[in-house]
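Trainee: Would you be able to build a 3D model of this:
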Amino acid sequence: MVKYNIKSYPPAAVLKWVEDFRYFLVRFSRKFTPDTVNIIEMVQGFYVSRAIGVAADLNIAEHLRQDEKSIVELAKITKTHEESLYRVMRMLASQGVFVEKKNRYFCNNKLSKTLLDQPDSMRHMVIHQVNGINWKLFGDLTEIVTSGESTFKKHAGMDVFEYMESDPKKNELYNKAMTNTALLVSSAILSEYNFGKAKCVVDIGGGEGILLALLLLKHKKLKGINYDLPHVVSASKKTFENYNVAERVNLVAGDFFNDIPQGGDLYFLKSIFHNINDLQCIELLKKIKSVLPKNGKILIFEPIIEPNNGKYSFAKLYDTQMLVSSVNAKERTIEEFLELFEKAGVKFHKVIKTVSPFSIIEVN
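Mentor: A predicted model of the protein is given here:
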């Protein structure tokens, strides 16, 4: 099992400046490029994303971990058509993913190494995003925009959560994809928030437990409860054992739509709200409020949609993923969050922006 470590990042304000400058350069270059070229480059972006998905599926980066290989060797190892594989690899190298050398040899570079099975890996997230049913959903985007309904059931015969539960392999891929993003998000959260006064943290829908494990690793006196569906919680046991924090974690199986475990003074909700509708968010907050001690707090970790300022926005981009996945799923503005808090009877305290696309929203 890959073991993550908490990473150190520059201050959020510094990275925000770098991000703004980066997208300033993108917009600046577009001003001096014909509009027809700009739009075609955007449209053809899916060529690259799908090709990266193929490389992730075939585990090309792992095959190149030790040394460079010829396309003949790669085709033999991956049991693929040599010339077709070469054309895909050649294109990826031209986009900065992998390096093409003489005589059709390829090797890894900084970008392709993110597809290795190691910390910072994005391999399972890539497969989750651009292969299988998700690819079909984006093919239905016109239909979804027209009807206002996700086509997930058309392809799977059930909703997204039933689908994950019905197939152990797909559920494993989803959980690993979520874990792939854990290092960036968890490190950002742990570096920006002061957990000094907390005694027991309950991670609602905690998945494989990476966030909670890293938190307990950093704060030796803390205890935790990882709360999720039975098949997810059982898989998280290995995570806590791997970080030597298992003795401070209680694994609780259940459905947060039905009940919430007691005993915590700090409750985590990471990537929960964007998967459920407003009414479900309100009911969930009320359930947590009913078991929250007097000085207890709730931390919500979600991307927040900023005002329409023409700048790049991860939240707005990923909201399209929410649109195709489920009729209930969406990212929210801070005003929409505040409305939920008011209806649930919880008090908004503050928002903390992090170096990741996720913000920390504190309520009590």
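
Trainee: From here on, just use CA atoms for contacts and neighbour counts.
Mentor: OK.

Trainee: The nearest residue to C107 once chain neighbours are set aside: neighbouring residues, count only.
Mentor: Spatial nearest neighbour of C107, excluding adjacent residues (CA to CA, 6 or more residues apart in numbering): E68 at 4.4 Å. Other residues lying near E68 total 17 when counted by other CA atoms under 10 Å.

Trainee: Here is a second sequence; please produce its structure as well for comparison:
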Amino acid sequence: MTPEEQSALLMRVSTGSWLIHALDAVARLGVPDVLGDEPRPVEEFADEVGADPDPLGRTLRALSALDFFTEGPRGHFALNEAARMLRADSPAPLRAFLSVGIERVLPLFSELEHTLRTGRPAAEKIYGMPYFEYLDSHPDADREFTRSLGRSAAAFFDTALDRMDLDGAEHFVDLGGGDGTLVEMALRRHPRLTATLLDRPAMLSAARERMRKADLTDRCTLVGGSFFTDVPTGGDVYCIARCLHNWDDDTARTLLRTVRDATPKGSRLLIVEDVVPDGPVTATAGYSDLVMMLIGGRERTLSEYEALLGDARFALAGAQPIGTVAAPRLHLVEAVPQE
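Mentor: Predicted coordinates:
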């Protein structure tokens, strides 16, 4: 590695935390929404976003040096491909990820050493309790967490529904359904389908409002409870979307066994989850697994999912990649009950 390469590596490492704050700040101001492909003088658009032109220009100049935004003549800025992801209408919801990253993820990494020394999730040290117990006891934080996930979920739920084959299904059960994004999309696509959404009681207000606005209240039953104890019976398709990776293997195995006890013969279990390769992982997959480790979960390979399913008396029936820009490793994993 040359001295220049060493310097560039040190810069990327040392700027990580301030970069996310700087991007979040300019996104909150709405700077990406008022810029286009042609450079504009900062004095002109600073007024539009309610900012002081001097610190805004200096911030954008620094971000341009890190490949976010493009600086034309000095003090003139335009969008590039990376900055375009910060727009409110971007299909890659970087804004939501920045917000979650600052409020939830960075504090976790401050206690990574605790996890390395003890094997316990950093979240337990920070919040004094398991992560999802903290969300249960702080409903405002819980609702914001749900909204952030919902904003990033619609694109990959749309792709997942393309592959789910629900045409012959009668009742869809969404376990850990959050604000109801997936259920709403499924019911809109399949007019004869009914659904049950199970989630923690604190989560149901957002789902209830979503169903009301969509005029789907009569087709969706909302159940407050835990998918470790309260899995509804009577479904022919059960879905767990972006939940299993929240838990360690023992807990995920317990969850799947509870689901298996509730699933009738002939039903299907659909899992929407990231699947990491068996060999070396990408940088984003490695980072995602660290985040899950800090809250008490893990990302898994397909063979690891197959083993968990087998322990819970499910058989793996298939797996299809459904990745999007926001979730490139996402898969639809299908399983069927076994005796």
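
Trainee: follow-up on the earlier one: the residue nearest to C107 of structure 1 is in contact with N103, isn't it?
Mentor: No - E68 of structure 1 is not in contact with N103 according to CA atoms under 8 Å; the separation is 11.5 Å.

Trainee: Let me see the ranges of the strands in the stretch 251-364 of structure 1.
Mentor: In the stretch 251-364 of structure 1, the segments counted as strands under DSSP state E, counting those that start in this stretch are 266-270, 297-302, 304-305, 332-333, 348-353, 359-363.

Trainee: got a markdown table for those, with mean neighbour count too?
Mentor: Formatted as a markdown table, the entries for the strands of the stretch 251-364 of structure 1 read as follows, by neighbours: other CA atoms under 10 Å:
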| stretch | mean neighbour count |
| --- | --- |
| strand 266-270 | 23 |
| strand 297-302 | 22 |
| strand 304-305 | 21 |
| strand 332-333 | 16 |
| strand 348-353 | 14 |
| strand 359-363 | 21 |
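
Trainee: Nearest to Q44 of structure 1, out of these?
Mentor: Each of the strands of the stretch 251-364 of structure 1 has some distance to Q44 of structure 1 by CA to CA; the shortest is strand 304-305, at 26.0 Å.

Trainee: Give me the range in structure 2 that the closest one lines up against.
Mentor: Residue correspondence for strand 304-305 of structure 1 in structure 2, counting by TM-score structural alignment: residues 275-276.

Trainee: repeat for stretch 171-190 of structure 1
Mentor: In the comparison with structure 2, stretch 171-190 of structure 1 aligns to the range 142-161 (TM-score structural alignment).

Trainee: what comes up buried for the matching stretch?
Mentor: In terms of neighbour count (16 or more other CA atoms under 10 Å), stretch 142-161 of structure 2 has its buried residues at 142-143, 145-153, 155-157, 159-161.

Trainee: now the helices: where do they sit in the stretch 101-250 of structure 2?
Mentor: With helices called from DSSP state H, counting those that start in this stretch, the stretch 101-250 of structure 2 shows them at 106-109, 112-118, 122-127, 131-137, 139-163, 181-189, 204-213, 249-262.

Trainee: Compare these and give me the one nearest L29 of structure 2.
Mentor: Evaluated over these, closeness to L29 of structure 2 peaks at helix 139-163, with 17.9 Å, by CA to CA.

Trainee: Which residue lies nearest the spatial centre of structure 2?
Mentor: When structure 2 is reduced to its mean C-alpha position, the nearest residue by CA atoms, centre = their mean turns out to be L149, at 5.0 Å.

Trainee: Which strand or helix spans the closest residue to it other than its chain neighbours?
Mentor: Residue nearest to L149 of structure 2 in three dimensions, not counting chain neighbours: A96, with 7.8 Å by CA to CA, 6+ apart. Element membership of A96 of structure 2 [criterion: DSSP states H and E] is helix 94-100.

Trainee: Rebuild the strands of the stretch 251-364 of structure 1 as a markdown table, extending it with distance to D117 of structure 1.
Mentor: Below are the strands of the stretch 251-364 of structure 1 laid out as a markdown table (distance: least, CA to CA, whole Å):
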| stretch | distance to D117 of structure 1 |
| --- | --- |
| strand 266-270 | 24 |
| strand 297-302 | 26 |
| strand 304-305 | 30 |
| strand 332-333 | 33 |
| strand 348-353 | 29 |
| strand 359-363 | 27 |
